[in-house]
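Participant: need a 3D model of the sequence below.
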Amino acid sequence: MTLEILTADSLAPLRHGFFTRRGGASSGVFSGLNCGIGSSDQADMVAINRARVAQAVGVEPDALVSVHQVHSPDVVTVDAPLADKPRADAMVTATPGIALSILTADCQPVLFADAGAGVIGAAHAGWRGALDGVLEATLDAMEALGARRADTRAVIGPSISQRAYEVGPEFMDAFMADDPRNARFFANGAGDRLQFDLQGFGLHRLRCAGIGHAEWTRHCTYSDEDRFFSYRRSVHNKDADYGRLISVIRL
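Facilitator: Presented below is the predicted three-dimensional model:
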């Protein structure tokens, strides 16, 4: 099956894509394009999937760089293929031929570009990383390479939507402690449950940081099982594991 790659006009002409699960070699609960090295999928199947992604964006597999994601605000500046995966949740580069890749399964994959300056970034922004400042830290690191945030564009890819993101009151407490105005990102659910607007919060943080343009592709990972992996859906289905989607940008 052919790979399905979602793109955004605002990131053109840079080569990029939010890859769906379609077109991969994995099977079972990982069926499709599982690119999660940390999953319990067969390692050779993951390698085949990642090689297909690398080919799709025009780089060798070792130039498809990624980090060991830990829900942090930490950013790595990359100027060559990485021998080891540092613990971080975002990357930036000004080096042509390097493809930055982020893995997600409900969290926000965010691709950044200041095409004029020749600087790109990619971030894994779950609720914890977004609250702790990974998006702003990515912009700071891009500026250190010569980008201007007013000229930078960011696109949030497929991630869990508010209607599927049920949380408890203690979850909201962390956001209220940071800023009481964050109440706007929560809607009432059943009983004491709340529905969290992850993308609304991400867009808010990006715009407050002075970015030139920010948008969400408006794809929900939880509600479209045919196209996307979802951690939360796997929990509800009592699956043993789950696949990871990959999002990539390169100069």
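Participant: switch to C-alpha atoms for all contacts and neighbour counts from now on
Facilitator: OK.
Participant: if I look at the closest residue in space to Gly126 that isn't next to it in sequence, how far off is Ile98?
Facilitator: Residue nearest to Gly126 in three dimensions, not counting chain neighbours: Cys107, with 4.4 Å by Cα to Cα, 6 or more residues apart in numbering. Counting by Cα to Cα, to the nearest Å, the gap from Cys107 to Ile98 is 23 Å.
Participant: which parts of the stretch 101-250 of the chain are strands?
Facilitator: Secondary structure of the stretch 101-250 of the chain (DSSP state E, counting those that start in this stretch): strands located at 108-114, 119-125, 153-156, 166-167, 186-188, 194-196, 213-216, 245-250.
Participant: also this sequence, please, to line up against the first:
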Amino acid sequence: MTLEILTADTLAPVRHGFFTRAGGASSGVFSGLNCGTGSSDQTEIVEINRARVADAMGVDASHLIGVHQIHSADAVHVTGPVTTKPKADGLVTRTPGLALSVLTADCQPVLLADAQSGVIGAAHAGWKGAQAGIVEATVDAMVALGAIRSQIHAVIGPTISQRAYEVGPEFFEEFMDEGPENARFFAGGDGDRMHFDLPGYGLSRLRAAGIASAEWTRHCTYFDPHRFFSYRRSVHEKAPDYGRLIATIVL
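Facilitator: Presented below is the predicted three-dimensional model:
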């Protein structure tokens, strides 16, 4: 099976892709293109999958760069291959040939580019990281490298949609403490449960950062099991583990 790579016109001509689970070597609950080195999948199989991604992006496997994701607001500047992944959730570079990447399984993968200035970024934005300010931190790090804020385009890839993201009252109150305007990202559910619009929240944070454009590909990880891995779906199915999707961008 061939790889399936989702792209966005707004990031062109910069090479990028939100990879689905198609075309991978993993089996079982990881069936497909599991790129998660932190999963319990076989290490050599994950490396095969990651090598396929690197090949599709036109880089050596050592130039497919990621971070040790910790749901933070930390973005790092990378200039070459890394032996130890830094603890962060955003990466930026102006070095050609480095494929910045993030791993997700419901959280938002965000790819960013200022093609004119030659600066790119990638961010892993779950609700904690988004609330903490990871997208703004990534934009700021790009600007520090010479990007022009009004020239940066951002795209959120496959993530969990609002109708699949049920949360409790404590979650709602945490966002209300941030500001009453956040009520617009919640819809009523059963009893005291609500549904949170993670990509809507991510888009609002990106647009408030003053960049040129921000969009979501409108793919839901939870409701499309043949194409996407989903942490929440794995919990509901009582699966022992779950695969991780990869999103990457390279100058």
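Participant: quick one: neighbours of the equivalent of the residue nearest to Gly126 of structure 1 over in structure 2, just the number.
Facilitator: Here Cys107 of structure 1 is matched to Cys107 in structure 2, going by TM-score structural alignment. For Cys107 of structure 2, the neighbour count with other Cα atoms under 10 Å is 25.
Participant: and Ala115 of structure 1, by the same measure?
Facilitator: Residues within reach of Ala115 of structure 1, counting by other Cα under 10 Å, total 17.
Participant: residues touching it, list them.
Facilitator: Listed by Cα atoms under 8 Å, 6 or more residues apart in numbering, the contact set of Ala115 of structure 1 reads 11, 13-14, 152.
Participant: may I ask which of those residues has the most neighbours?
Facilitator: If you rank those by neighbour count (other Cα under 10 Å), Thr152 sits at the top with 26 neighbours.
Participant: between the two ends of stretch 37-48 of structure 1, how far is it?
Facilitator: 11 Å.
Participant: report the buried residues of it.
Facilitator: Across stretch 37-48 of structure 1, burial judged by 16 or more other Cα atoms under 10 Å covers 37, 41, 45-48.
Participant: ok, now stretch 87-104 of structure 1?
Facilitator: For stretch 87-104 of structure 1, by 16+ other Cα under 10 Å, it's 87-95, 97-104.
Participant: okay if I get the strands of the stretch 101-250 of structure 1 as JSON lines plus mean neighbour count and distance to Ala83 of structure 1?
Facilitator: What follows is those, written out as JSON lines (neighbours: other Cα atoms under 10 Å; distance: least, Cα to Cα, whole Å):
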{"stretch": "strand 108-114", "mean neighbour count": "28", "distance to Ala83 of structure 1": "23"}
{"stretch": "strand 119-125", "mean neighbour count": "30", "distance to Ala83 of structure 1": "19"}
{"stretch": "strand 153-156", "mean neighbour count": "25", "distance to Ala83 of structure 1": "27"}
{"stretch": "strand 166-167", "mean neighbour count": "17", "distance to Ala83 of structure 1": "38"}
{"stretch": "strand 186-188", "mean neighbour count": "15", "distance to Ala83 of structure 1": "41"}
{"stretch": "strand 194-196", "mean neighbour count": "23", "distance to Ala83 of structure 1": "37"}
{"stretch": "strand 213-216", "mean neighbour count": "19", "distance to Ala83 of structure 1": "32"}
{"stretch": "strand 245-250", "mean neighbour count": "27", "distance to Ala83 of structure 1": "18"}
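Participant: between the ones you listed, which one is nearest to Gly133 of structure 1?
Facilitator: strand 119-125 (9.0 Å; Cα to Cα).
Participant: mean shift of the closest one relative to structure 2?
Facilitator: On superposition with structure 2, the mean distance recorded for strand 119-125 of structure 1 (mean Cα distance after the TM-score superposition for structure 1) is 0.1 Å.
Participant: just how off-centre is that strand within its chain?
Facilitator: 8 Å (Cα atoms, centre = their mean, to the nearest Å).
Participant: for stretch 167-177 of structure 1, same thing?
Facilitator: 22 Å.
Participant: which residues does stretch 205-219 of structure 1 contact?
Facilitator: Against stretch 205-219 of structure 1 from outside (Cα under 8 Å, 6+ apart): 8, 130, 135-136, 149-161, 199, 203.
Participant: show me where the stretch 101-250 of structure 2 has helices.
Facilitator: 127-132, 134-144, 169-178, 198-208, 231-236 (DSSP state H, counting those that start in this stretch).
Participant: to Phe18 of structure 2, which of those helices lies closest?
Facilitator: It's helix 198-208; of those, that one is closest to Phe18 of structure 2 (Cα to Cα) at 15.2 Å.
Participant: tell me the average deviation of the closest one from structure 1 after fitting.
Facilitator: Using mean Cα distance after the TM-score superposition for structure 1, the mean distance for helix 198-208 of structure 2 is 0.5 Å.
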